[in-house]
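J.: here is a sequence together with a model predicted from it:
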Amino acid sequence: MAPPSRRDDLVKAALRLFLRDGFHATGIAAILAEAETSKMTLYSHFASKEALIAAALAHRDALFRRWLFDRMRAIGGPDPKQQLLAMFDAVGEWIGGAAQPLGPDFVGCAFVRAAGEFVAADHPLHRQAAGHKQAVLDHLVLLCAQAGLAIDTARQLALLKEGAIAEAFVRGDADAWKTARVIASRIL
């Protein structure tokens, strides 16, 4: 495996700050300080702050989906219905700070936060956030098909997952995933 590049360092540093402080509120100077790099290095890799945000979201998307889908398989085993239920256990790990690759602190969903800051539905970063949500839903649709369940079931489970994440982030309800899991078990 190749060592991280300066580009990777910038993306990871920017993502940490975006998740902590917000996309608009995080300035270039803070990113440069966090990444311990120069403005010249930043702009040799990214044409703009929005390009850096897009790269940070792409990194988070790959990291999150790999982690979530791996945890669903690890917890749920080969049964697609159990994997669907395991999604809520994985979300509980994340909310509880035990999702190592996602960082020690639960700070809500990066994609909901991005869509909230880039509100125009046709904005590229809003579309990127929507693309992440669609990719997760597509995985749930696949599992539902394997389990002989309706596509609507995937939509219902995705909505429950999103609600649990929002409740945990906005209201501080660290057990919201448990309630969502109970409802999901009834749906399944």
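T.: Sure, I can see it.
J.: from here on, contacts and neighbour counts on C-alpha atoms
T.: Noted.
J.: count of neighbours near E50?
T.: 14 (other CA atoms under 10 Å).
J.: which secondary structure element contains it?
T.: Element membership of E50, judged by DSSP states H and E, is helix 49-76.
J.: what residues sit buried inside that helix?
T.: Residues 49, 52-58, 60-61, 64-65, 67-69, 71-73, 75-76 are the ones in helix 49-76 that count as buried (16 or more other CA atoms under 10 Å).
J.: what's the next helix-or-strand element following it packed up against?
T.: From helix 49-76 onward toward the C-terminus, using DSSP H and E, the following helix or strand is helix 80-95. Under the contact criterion of 3 or more CA pairs under 8 Å, 6 or more residues apart in numbering; DSSP states H and E, helix 80-95 touches helix 49-76, helix 124-146, helix 151-166, helix 176-187.
J.: below is structure B, check it against A:
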Amino acid sequence: MATPDPGSDREALVGAASSLYYEHGIQAVGMDAVRAAAGVPLKRLYRTFRSKDDLIEATLRERDAAILTSVRQYVDERRPAGAEEAVLAVFDWMSSWFAEETFRGCAFINAFGELGDDAPRVATAVRDHKRAFRSALAELVSGLELPPERAEALTEQLYIVANGAMATAPITGSPQTALDAKAIARALIAGARREPA
């Protein structure tokens, strides 16, 4: 009889949990549902993840890496169009994401909305992702060559607009939300460039 592969169990469990949590919500999905969807016996599930919080955190860490890689690749393909277009490409990426049939909002905003600080490790994973997303925006804004304090203010504004769009899009059900956010972002960039040095 073949020895179970812990790596493959982990991958199957994280993939199943990530899909189920995103579609139905974290609190609505029990460990038995994850085990059944992953095809992993309950004993091996708990050998791989000692608690549901461990599993939730793992799904968020995986999603964090996937999202940031996807955004960077999308933006890098458009970077030759110029620094402003590179910043605005983030909102085009969001529009494509919002148009996906399986789109249910931002998994990180959803997780924090469900669990808040009652699940500290989950809250930390959410905050880490949002910090990383903000850092990615800051890196793009740096290409605009604004004075540091203006670049910092613009980054924060764009971060708020982007997260606002992520929170609003599942309610509107429309990718247009990202394009409206892009128009706001363009106006904010223009305003930052106009301000006296």
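T.: Now that the structure is in, tell me what you want to look at. Everything numeric here is computed off the predicted structure, so don't read it as measured data.
J.: mind putting the helices and strands packed on helix 80-95 of structure 1 into a markdown table with distance to L10 of structure 1?
T.: A markdown table is the format used below for the helices and strands packed on helix 80-95 of structure 1 (distance: least, CA to CA, whole Å):
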| stretch | distance to L10 of structure 1 |
| --- | --- |
| helix 49-76 | 8 |
| helix 124-146 | 18 |
| helix 151-166 | 27 |
| helix 176-187 | 32 |
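J.: out of these, the one nearest V11 of structure 1 is which?
T.: With CA to CA as the criterion, V11 of structure 1 lies closest to helix 49-76 of those, at 5.1 Å.
J.: what residue is smack in the middle of structure 1?
T.: Centroid-nearest residue in structure 1: F64, 4.9 Å away (criterion: CA atoms, centre = their mean).
J.: aligned counterpart of it in structure 2, please.
T.: Matched by TM-score structural alignment, F64 of structure 1 corresponds to I67 in structure 2.
J.: separation between that match and F133 of structure 2?
T.: For I67 of structure 2, the distance to F133 of structure 2 equals 9 Å [CA to CA, to the nearest Å].
J.: how about T59 of structure 2?
T.: 17 Å.
J.: what do you get for I26 of structure 2?
T.: I26 of structure 2 is 22 Å from F133 of structure 2, by CA to CA.
J.: and for the closest residue to D61 of structure 1 other than its chain neighbours, the neighbour number?
T.: Leaving aside its sequence neighbours, D61 of structure 1 sits nearest to H132 (CA to CA, 6 or more residues apart in numbering; 6.2 Å). By other CA under 10 Å, the residues close to H132 of structure 1 number 20.
J.: so who does C109 of structure 1 touch?
T.: Taking CA atoms under 8 Å, 6 or more residues apart in numbering, we find C109 of structure 1 in contact with I165, A166.
J.: which position in structure 2 pairs with it?
T.: Match for C109 of structure 1 (TM-score structural alignment): C106.
J.: what do you get for T26 of structure 1?
T.: Using TM-score structural alignment, T26 of structure 1 lines up with V29 in structure 2.
J.: what residue in structure 1 is paired with L13 of structure 2?
T.: Using TM-score structural alignment, L13 of structure 2 sits opposite L10 in structure 1.
J.: without its sequence neighbours, what residue ends up closest to its match?
T.: A35 (5.4 Å).
J.: from H59 of structure 1, how far out is the one you found?
T.: For A35 of structure 1, the distance to H59 of structure 1 - CA to CA - is 16 Å.
J.: can you check P78 of structure 1 too?
T.: Distance from P78 of structure 1 to H59 of structure 1, by CA to CA: 27 Å.
J.: do the same with R71 of structure 1
T.: Taken as CA to CA, the span from R71 of structure 1 to H59 of structure 1 is 18 Å.
J.: what does H24 of structure 1 give?
T.: 18 Å.
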